[in-house]
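> here are the coordinates; sequence isn't available:
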């Protein structure tokens, strides 16, 4: 999207796109007290939640390894790898704001393509659902009935029918005011104006926010010119198949509540699982389960100690091959990965049809660790009664164990593998270490997930991760007073009054906190005189925008998100705390003066001694005054 977005529209997007709702679409958040929410950071691997969201200020910050932070726009930039403009557009679509764009200083142009595409997909889903009840859809209804799905099930999942003929949807949408080119862009029509889907059973694919973004279609007529059993919406501005999971809109809440996600292979399997009581089932759409899918699920499963991701596969060779491929993604999960195999080879849909809902629930209940399943299949290909075959089995199994990043798991797998092979654990460990060393020497260092994200343009978001030696440690108790004062400067500027002007960068021992003060004083001086409304609206962003400094921006966001030591800050509390900070600074000065006095001989240099002593008297008086103020006296 070319041009510049109207500033008022950007402000409206920030205000209406509630950060807890947007972040909650990607990360399972839990209340952390003090008006904050917590979850696992989506931008680096962690097992303990360090990702904080403060809804009242519209900001998020990770206090863990990555140190990322910003507002709702910066989050969307980072999570979706978007430019600033694209992120604003996506959020505007979400909250129903049509943006005004300035084109090189010319007139503002309306820009609402994504909103139009969303509306077109919603209208299309409704059209397909209505068509399922027509006489032409008899074969589609029979297909569903033969698989145990009645009308209520079809309505719950929004199943529809794309009529034959090739132009019925096009005519319907054009009559509702949609342009042919935008429908082609959205993957609803083909070049030439023909419907993308024709004569097929349809499943609407929704994002986590329950908006329709694409469709999956099943072949049901023998004379269908497209031989593929399933076809999906092509890649569009809305639909990215590597990031989409069918059923996530229905399963998301239950996944977060239970800490379990179940991966099945198709649309009917998702339906069968949900109707059987497995409400955490999802499926990839027209592509293999990949790293992006794994990251989506890991964020939703969260940090629960008993979290599980369960894959269902057929028991045949193809299912075993799929399990091997998924095992390569195991390191993307913090939670335990499992596999559920039905010995008869039935998928969840057929299992429910033949044996009922309980059989599907039992299938998931019989899950086994994915590692054990894959390893058992490798070893089953070797005659372990022969010494040479055991060596061959070890050589084939060693790369599997060596690929596991968790050192604690590797030690357990080594002992288990040695037991299966009847070999000495040290011999097994030696072979695995050899394979691991050879592999690490050959492979480049993997990039951190999300490292390719475009630099955030929002002033509240750092453009790059600040150096570790620049930002202060938030847990350093020697800097507790400095950090709390800095938080007060950012969070409650309305209580500062003359206290802000009375502070000096010399009052802080850490230069980063001094930089925050300098930014805040400049921002305070730039506040428009006599401005109506809340003069401190968007204060953290104003402070960060004083200077284009990534690490100051990052620190400002972290200070805005981190809870204060008091739940009810007041002007009196601010006065007392700033006095406490200045008291520490004066005490340091007194220490230096006393040290200088000890080094000065009053007989040999009385002028210097008397001058220094006078400075000490003044500082002692200041200290007493600051002590009283720090105590609220």
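It's in. Owing to the predicted nature of the structure, the values given are computational and were not obtained by experimental measurement.
> can we go C-alpha only for contacts and neighbour counts from here?
Noted.
> Residue 617: helix or strand, and which one exactly?
Using DSSP states H and E, residue 617 sits within helix 606-630.
> What are the buried residues along that helix?
The neighbour-count check on helix 606-630 (16 or more other Cα atoms under 10 Å) flags 609, 612-613, 616, 619-620, 623, 626-627, 629-630 as buried.
> now for it, which elements pack on it?
Here helix 606-630 touches helix 571-599, going by 3 or more Cα pairs under 8 Å, 6 or more residues apart in numbering; DSSP states H and E.
> what angle separates the helix it packs on from helix 606-630?
On the basis of axes from the mean of the first three to the mean of the last three Cα atoms, to 10 degrees, helix 571-599 is oriented at 160 degrees to helix 606-630.
> in helix 571-599, what's buried?
573-587, 589-590, 593, 597.
> Wasn't residue 101 part of a helix?
No. Applying DSSP: H, G, I helix; E, B strand; the rest coil, one finds residue 101 to be strand, outside a helix.
> List the contacts of it.
3-6, 108-111 (Cα atoms under 8 Å, 6 or more residues apart in numbering).
> out of those residues, which are inside strands?
4-5, 108-111 (DSSP state E).
> re the thing from before, tell me how far the helix holding residue 617 is from the chain's mean position?
Relative to its parent chain, helix 606-630 has a centroid offset of 54 Å by Cα atoms, centre = their mean, to the nearest Å.
> Repeat that for stretch 382-400.
41 Å.
> Return the set of buried residues in it.
Applying 16+ other Cα under 10 Å to stretch 382-400 flags 382, 384, 389-391, 393-394, 397-400 as buried.
> what's the answer for stretch 350-362, then?
Quick answer for stretch 350-362 (16+ other Cα under 10 Å): 350-353, 356-357, 359-361.
> can you put those in CSV and add secondary structure?
Below are those laid out as CSV (three-state DSSP):
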residue, secondary structure
350, helix
351, helix
352, helix
353, helix
356, coil
357, helix
359, helix
360, helix
361, helix
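> Against that first model, consider the following:
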């Protein structure tokens, strides 16, 4: 089941969250007149401000790169959050209790999620306070033994759970949390005992730095829990397949560098960050899976397919190699290229740093090889390459791997690698691979997924309809008319002054107008309902741009009427051109009835043209 937030609660979050406050925390905004604010876009480099915020409508838009949306969209993009995460953070900040349900059935009582998050934060602070206690000497020995100092431990929020089985329960109960809330948070068991006892802990945070749960390592030989690592059980806020340790610290670096380094443990994340690999994260208490892959891809954003990279570090033993093969099956979940970094001696990043220092950790990631090449080597090694049939079988077994290579410019090099591995001529390998994959296109054809990022609107290029050029003079009237309809709908009659969808020549402008036609007008949330009438992401983004883009003059009904007349005039002129061309092709002697009908239409269109010219002068 898919959890969803109550629509009324989302609307209340949008209403209470001031977009100028949220944006202002990241962008220096200045008055731009007309109730708008301007600043330098946080989503692309620019020297002249083209980023505009309209607080009255709760919208932002950049006329340089095309990013735009409401306060939730801004937080999603600037913090690399999902929609749900952004709503939850804003709800916590502005005191909105969210109702979350599965298929219409409530999953948690209203306000319980906020109480769990508050309890987790209080627990994290309590655990961190314990690291200086006499009992926590074993904690300090553990941290020192892994080559970290106290400042590093505090940076990662590490803590210590005392052996006293109910000390956390007593502490949080005194803070006002109920037994039911603490059980729901996974902090205590139903019988009242603390979930973590006598363990070193790491808080697991989301990208907004809220504590979702904890990971804990055994440090006492007499620990009654057999597992070396123990994680918070599944709760309304903690799903182990949906979280990554270190995400809160790596999020911004991942977005800037378009790189994610996936390691296997908490101390490996720490070792990587301390060594300068600040894009490192790790799965928590479970193997890296499809949900993690989607999180990683979202963090990297919609960058060019050839720039982003996901680097997996595995142990050099058989288990690590098997893990690499498992991850390879998830490769299609990524737009970015995938790599593997394996330390030949079998050391993980933490142990490698202890033995050889921080440069060795950086070198490990620097020596990464394509994931497909690692798996291809393992695949080829299964065959007897001293035999002709063995070499042929190896190439056939490796052929599907080449179809997963997204950068077509690399395919020839990878074919050469395969040819060298099996000891065959490269052209012979190419033929075998082509026959095996039964490709309909050459191997050097770019695979779907590459996206143009060269002009405004590029953030949505390839996801839906084409983005109209705002500087196109031929489309200026269409754009200006839609701006008036979206921003000042009361200036038009109930039929939108007779405008029809075919008056718009650009398909995306036509789609925006169709959304307007499909939305019954009312004074309440007009723009939001138009925005929801079309699911195409380009159309939705264009609507945001048109809502934020300023109108040159203070509009009135005459101004709006002039624009619709001008739009209809251009449409009429196109009809006249087509009709004149058809008249020239009709022989009046052979087809007198058809010629007379067309000529009558011409006279009617000419009359309409003159009337519209008179009405349209106010739009010039």
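Great, that's in hand. The shown structure was predicted, so the numbers you read here are calculated from the model rather than taken from an experiment.
> still on that earlier bit, now tabulate the buried residues of stretch 350-362 of structure 1 in JSON lines and tack on distance to residue 250 of structure 1.
JSON lines is the format used below for the buried residues of stretch 350-362 of structure 1 (distance: Cα to Cα, whole Å):
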{"residue": "350", "distance to residue 250 of structure 1": "21"}
{"residue": "351", "distance to residue 250 of structure 1": "21"}
{"residue": "352", "distance to residue 250 of structure 1": "19"}
{"residue": "353", "distance to residue 250 of structure 1": "22"}
{"residue": "356", "distance to residue 250 of structure 1": "21"}
{"residue": "357", "distance to residue 250 of structure 1": "18"}
{"residue": "359", "distance to residue 250 of structure 1": "21"}
{"residue": "360", "distance to residue 250 of structure 1": "18"}
{"residue": "361", "distance to residue 250 of structure 1": "18"}
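> picking that back up, out of the ones in strands among the contacts of residue 101 of structure 1, which end up buried?
5, 108, 111.
> mind checking how far the spatially closest residue to the second one that is not a sequence neighbour is from residue 16 of structure 1?
Once flanking residues are discounted, residue 108 of structure 1 sits nearest to residue 102: 4.4 Å by Cα to Cα, 6 or more residues apart in numbering. Computed as Cα to Cα, to the nearest Å, the residue 102 of structure 1 to residue 16 of structure 1 distance reads 22 Å.
> And residue 123 of structure 1, by the same measure?
In terms of Cα to Cα, residue 123 of structure 1 sits 25 Å off from residue 16 of structure 1.
> can I get the ones in strands among the contacts of residue 101 of structure 1 in JSON lines with distance to residue 179 of structure 1?
Below are those laid out as JSON lines (distance: Cα to Cα, whole Å):
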{"residue": "4", "distance to residue 179 of structure 1": "25"}
{"residue": "5", "distance to residue 179 of structure 1": "24"}
{"residue": "108", "distance to residue 179 of structure 1": "21"}
{"residue": "109", "distance to residue 179 of structure 1": "18"}
{"residue": "110", "distance to residue 179 of structure 1": "16"}
{"residue": "111", "distance to residue 179 of structure 1": "14"}
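> where along the stretch 51-200 of structure 1 do the helices fall?
72-80, 84-95, 113-131, 138-146, 151-157, 168-175, 180-185 (DSSP state H, counting those that start in this stretch).
> distance between the ends of stretch 312-322 of structure 1?
Termini of stretch 312-322 of structure 1 sit 10 Å apart (Cα to Cα).
> repeat for stretch 185-196 of structure 1
Termini of stretch 185-196 of structure 1 sit 11 Å apart (Cα to Cα).
> I'd like the distance from it to the chain centre, please.
32 Å.
> ok so residue 15 of structure 1 is a helix residue?
Yes. Using three-state DSSP, the assignment for residue 15 of structure 1 is a helix.
> what's the spacing between it and residue 73 of structure 1?
11 Å.
> of the two, who's got more company?
residue 73 (32 against 13; other Cα atoms under 10 Å).
> right, and the more buried one touches residue 88 too?
Yes. Applying Cα atoms under 8 Å as the test, residue 73 of structure 1 and residue 88 come out as touching, 6.2 Å apart.
> need the helices for the stretch 401-550 of structure 2, in chain order.
With DSSP H, counting those that start in this stretch as the criterion, the stretch 401-550 of structure 2 has helices spanning 411-422, 426-437, 476-487, 507-517, 526-531, 537-548.
> So which bits of the last one are buried?
Read that as helix 537-548 of structure 2. 538-548.
> how big is the offset of it relative to structure 1?
Aligned to structure 1 and superposed, helix 537-548 of structure 2 gives a mean residue distance of 5.4 Å (mean Cα distance after the TM-score superposition for structure 1).
> And the first one, by the same measure?
Its match in structure 1 and helix 411-422 of structure 2 itself, once the structures are fitted together, sit a mean 3.0 Å apart by mean Cα distance after the TM-score superposition for structure 1.
> what do you get for the fifth one?
Here the mean offset of helix 526-531 of structure 2 against structure 1 after fitting is 3.3 Å, by mean Cα distance after the TM-score superposition for structure 1.
> swap in the second one?
Once the two are superposed, helix 426-437 of structure 2 sits an average of 4.6 Å from its aligned residues in structure 1 (mean Cα distance after the TM-score superposition for structure 1).
> which one in structure 1 is aligned with residue 160 of structure 2?
Aligning on TM-score structural alignment places residue 160 of structure 2 opposite residue 161 in structure 1.
> Contacts only, for its match.
By Cα under 8 Å, 6+ apart, the residues touching residue 161 of structure 1 are 128-132, 137, 140, 199-202.
> any idea how far residue 304 of structure 1 is from the residue nearest to residue 37 of structure 1 when sequence neighbours are not counted?
What sits nearest to residue 37 of structure 1 in space, not counting adjacent residues and going by Cα to Cα, 6+ apart, is residue 31, at 4.5 Å. Distance check for residue 31 of structure 1 against residue 304 of structure 1: by Cα to Cα, it reads 15 Å.
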